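# below is the sequence, then the predicted model.
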Amino acid sequence: MWDSIKTYVLILPVFLLIDLTWLGKIMVNFYKSELGALVRLEGDSLAPVLWAAIVVYLLIPLGIVLFALPRVDPQNVLVSSLSWGFVYGVILYGVYDMTNYSLLNNYPLRMAVVDIAWGGVLCAVVTSVAAMIDRLLK
């Protein structure tokens, strides 16, 4: 259990750094144009509700440690961690985006598809980092 807690704590900044770079630098204009009036802005920057963003950034890596990491095959760490992380990310982001698409007026399908793909890639990368950390701790 302590190894899982250590792994969780160590992947938090990895997840945060990668996702904030994606959201705040690489894709900021895409998200602003796709979401239009739905997006919270402060000047030209995204301005999320801080407490809600913190909850998201605590929960997603926790899910990686609890649901994706235990499925990683110790005989094939890289491929299985990328695969299970990708599956976890697509499920998680898919539920979020498809719920938004089904319930919100004008939620762009293009946005949903890009976000689901991003969730898969992000969680795949972070799960592979978590798997490496987990191996080092054991």
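The structure has been received and is ready for your questions.

# please make it C-alpha for all contacts and neighbour counts, starting now.
Fine.

# roughly how far apart are Trp22 and Asp73?
For Trp22, the distance to Asp73 equals 29 Å [Cα to Cα, to the nearest Å].

# please disregard the earlier target; I meant Gly119.
Distance from Gly119 to Asp73, by Cα to Cα: 21 Å.

# who's more crowded, these two?
Gly119 (24 against 14; other Cα atoms under 10 Å).

# take the one below as the second:
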Amino acid sequence: MKRWLLSWLIVMIVFAVVDIAWITMVVLPMYEDELGSAMSESLDPVAALAFYTIFTAGITHYGVAPGSDRGMGGRAVRGGLYGFFTYSTYALTLKVILDTSWALALSDIAWGAVVCALTAAITSLILRNLPSTTEAE
């Protein structure tokens, strides 16, 4: 349980840093152009915290899989698949409900796969190099 919680904390930090950078520097203008007045004028911190808490638990469980014998490559692939499926659900739902562009949907899906694969791989690398863990590559 300690290994899983440590893994989840690292995943949360890595994912949040990379995802927030992506949102603020790359994708926010796309969302503003496409959604305009449908976007909230303020951030809901409770919803954001709930998303990051739940979503990173998924990356931890399905991608990093603490205690498994998967190597870093296997963790990256499984993390990427988790991101692909979850971001596809989100992006295609937006496409159906709000008629967003295919460019936005496909960029979200690609981002989900990449960020989750990177997060799982980076977390695996960090855990492998921590002296207090016996995490397999």
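Arrived safely. Remember, it's a predicted structure, so these values are computed and weren't measured experimentally.

# TM-score of the superposed pair?
In this superposition the chains share a TM-score of 0.83, using TM-score structural alignment, normalised by the length of structure 2; 131 aligned residues with a Cα RMSD of 2.2 Å.

# any chance you could map the helices in structure 1?
2-21, 28-35, 50-63, 77-103, 109-137 (DSSP state H).

# buried stuff in the longest one?
By 16 or more other Cα atoms under 10 Å, the buried positions in helix 109-137 of structure 1 come out as 111-113, 115-131, 133-134.

# centre of the chain versus it, how much separation?
Centroid separation between helix 109-137 of structure 1 and its chain, computed with Cα atoms, centre = their mean, to the nearest Å, is 6 Å.

# next one: the second one
On the basis of Cα atoms, centre = their mean, helix 28-35 of structure 1 is displaced by 18 Å from the centre of the chain it belongs to.

# got the contact list for it?
The contact list for helix 28-35 of structure 1, computed with Cα atoms under 8 Å, 6 or more residues apart in numbering, reads 22-23, 39, 45-46, 107-108, 110-111.

# against Val18 of structure 2, how distant is the most centrally placed residue in structure 2?
The centre of structure 2 sits closest to Cys116, judged by Cα atoms, centre = their mean, with a distance of 4.5 Å. As judged by Cα to Cα, Cys116 of structure 2 and Val18 of structure 2 stand 10 Å apart.

# which residue sits closest to the equivalent of Leu81 of structure 2 over in structure 1 in space, ignoring its chain neighbours?
Per TM-score structural alignment, the equivalent position to Leu81 of structure 2 in structure 1 is Val87. Ranked by Cα to Cα, 6 or more residues apart in numbering and with sequence neighbours excluded, the top spatial neighbour of Val87 of structure 1 is Gly120, at 6.4 Å.

# contacting residues around that neighbour?
By Cα under 8 Å, 6+ apart, the contact set of Gly120 of structure 1 is 85-90, 93.

# and the counterpart of it in structure 2, how far is that from Asp44 of structure 2?
The equivalent of Gly120 of structure 1 in structure 2 is Ala113 (alignment by TM-score structural alignment). Between Ala113 of structure 2 and Asp44 of structure 2 the computed distance is 25 Å (Cα to Cα).

# buried stuff in stretch 63-77 of structure 1?
Quick answer for stretch 63-77 of structure 1 (16+ other Cα under 10 Å): 63-65, 68-69, 72, 77.

# need the max-distance pair from those residues.
Maximum pairwise distance among these (Cα to Cα): 18.1 Å, between Gly63 and Val77.
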